[in-house]
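Enquirer: sequence plus predicted model, see below.
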Amino acid sequence: MLARALVKRDLGLVYGGASVGIMGVVADAVLDAGGRVTGVIPEALQEKELAHPGLTELHVTPSMHERKTRMAALSDGFIAMPGGVGTLEELFEIWTWGQLGWHDNPCALLNVDGFYDGLTHFLDHATGEAFLRPAHREMLIVEADPDRLLDRMAEYQKPEAKTWVKKGDL
């Protein structure tokens, strides 16, 4: 459903470039629907023959860190689908970059079948306990419906906060 929603809006997909896993399936669906897909994969994974062979564009990076930096530079928004530790690590890093003011793009969770309900409950708890500012919590868009998710991402406005830090200041 996300693939169709992206193609319907003429939005390209930027992702990790692998042919396997849920994102490999999403990439195939976007391509099958006539959409554009850009992959960014580190050399180590490309060498294991995980790179998707049919992408519109494939970038190969020397490291995982450079992969994430390149993906961020190529993207206008970020969506985490159900996934494991790597997905969560990438989500929290790019969301943190947004909190620091290093990008103005929306970050979102596609909450398929309530997959992220526990995480959103925890984030609300962390906000209530003052470990997460309400403005920063509101930066993370959570929706179960891909069309509604993309609507909210299109409407996204970075909240005003006094905690923004320039990338070179750290």
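Expert: Good, I have the coordinates.

Enquirer: all contacts plus neighbour counts: C-alpha atoms, from now on.
Expert: Will do.

Enquirer: near R133, how many other residues are there?
Expert: By the criterion of other C-alpha atoms under 10 Å, R133 has 15 neighbours.

Enquirer: swap in the one 10 residues further on?
Expert: Neighbours of E143 under the rule other C-alpha under 10 Å: 18.

Enquirer: next up, the contacts around it.
Expert: Neighbour list for E143: A108, L109, L110, N111, L149 [criterion: C-alpha atoms under 8 Å, 6 or more residues apart in numbering].

Enquirer: ok, those vs H136, which is closest?
Expert: Distance to H136, by C-alpha to C-alpha, is smallest for A108 among these, at 12.5 Å.

Enquirer: which residues in the chain form helices?
Expert: 2-8, 21-32, 43-47, 64-74, 85-99, 117-128, 134-138, 146-155 (DSSP state H).

Enquirer: hold the first one in mind and look at this next one:
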Amino acid sequence: MTQDKQPVICVFCGATPGNDPIHLEAARTLAFELHKHNVQLVYGGGTTGLMGEVARTLVSLSGPKAVHGVIPRALVKISTKSNGNGNGEIAPNGAGAGKAAERVVSEAMAEDDGIPESEYGVTTIVPDMHTRKRLMATKVLEGGPGSGFVSLAGGFGTIEEVMEMTTWNQLGIHKVGVVLLNINGYWDGLLSWVRTAVQQGFISTENGRILAEARDPKEVCGKLLEYHVSSERMQLNWGEE
């Protein structure tokens, strides 16, 4: 029964910490909320920035099986250097490396389809970005009440991911909530664009509510649990989607 299933929340966020420590604090607080509500986390599988912070914090609270990372092979770097944390993970050389790698592991940890349990949870390696997003979405849709998508601060990749899941909702591919965690007004510009698109007739008023806003990590789980689908979503048959 779906009611008995654990909620699964996919978190989109930056692989860098940003310039304001409030974003790292929000990532940690969100992890505490996920632990409090017995939520399974699905995320992009990286160990740096906000991405690494939310995963590592939740693993420390709920254990490695509470976190499932999904990362494309191109974003995994294999290193032969010795490591200092005992689990085969190599500490990244700072957060300014951009998209050179989101995960650095030793040769001993490298497997064809995954990385063994670590302080960042269980990790699946996939061939490309499309497979990554599809698998993360599948995990969410298999979850119980309160499952959905949440976005912390991030860059191009983060906004692309959250907007795709918003579009999928509008198209009727899924019916779970999508929440922007709007810390210090980070997403004000995007929310303003949604309002403008509604005013100018490119998004209906009802569909303009698909993308919800939370200003505090403590609001996130409640907003997803109370989410109601738009009455103007497209009624399309997506088969196995």
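Expert: Arrived safely, thanks for sending. The structure presented is a predicted model; accordingly, all values stated were derived computationally and were not measured.

Enquirer: and of the helices of the first structure, who's closest to G54 of the first structure?
Expert: Comparing those by C-alpha to C-alpha, helix 21-32 comes nearest, at 8.3 Å.

Enquirer: how about the closest one: buried residues?
Expert: M23, G24, V26, A27, D28, A29, V30, L31 (16 or more other C-alpha atoms under 10 Å).

Enquirer: from N207 of the second structure, how far off is whichever residue in the second structure pairs up with the second one?
Expert: To tie it back to what came earlier, the one meant is G24 of the first structure. The alignment partner of G24 of the first structure in the second structure, by TM-score structural alignment, is G52. As judged by C-alpha to C-alpha, to the nearest Å, G52 of the second structure and N207 of the second structure stand 32 Å apart.

Enquirer: what sits against the residue lying closest to E160 of the first structure once chain neighbours are set aside?
Expert: Spatial nearest neighbour of E160 of the first structure, chain neighbours left out: A135 (7.7 Å); criterion: C-alpha to C-alpha, 6 or more residues apart in numbering. Shown in contact with A135 of the first structure (C-alpha under 8 Å, 6+ apart): P159, E160, A161.

Enquirer: and the gap between the equivalent of A135 of the first structure over in the second structure and R103 of the second structure?
Expert: The pairwise alignment with the second structure assigns A135 of the first structure to E206, based on TM-score structural alignment. Remark: distance between E206 of the second structure and R103 of the second structure (C-alpha to C-alpha) = 40 Å.

Enquirer: same question for T57 of the second structure.
Expert: Distance from T57 of the second structure to R103 of the second structure, by C-alpha to C-alpha: 17 Å.

Enquirer: so what's E90 of the first structure closest to, chain neighbours aside?
Expert: E90 of the first structure sits nearest to K68 (C-alpha to C-alpha, 6+ apart), 7.6 Å away.

Enquirer: which residue in the second structure lines up with that neighbour?
Expert: So K68 of the first structure corresponds to K133, using TM-score structural alignment.

Enquirer: cool, and A51 of the first structure?
Expert: By TM-score structural alignment, A51 of the first structure lines up with R103.

Enquirer: W164 of the first structure too?
Expert: Under the alignment defined by TM-score structural alignment, W164 of the first structure corresponds to Q235 in the second structure.

Enquirer: spatially nearest residue to its match (excluding sequence neighbours)?
Expert: In space, Q235 of the second structure is closest to G172, 5.9 Å off (C-alpha to C-alpha, 6+ apart).

Enquirer: the one you found -> the first structure?
Expert: Checking TM-score structural alignment: G172 of the second structure goes with G101.

Enquirer: tell me if I'm right that its match and A161 touch.
Expert: No: here G101 of the first structure does not reach A161: they are 9.4 Å apart, not a contact under C-alpha atoms under 8 Å.

Enquirer: quick one, which of those two is more surrounded?
Expert: G101 (17 against 12).
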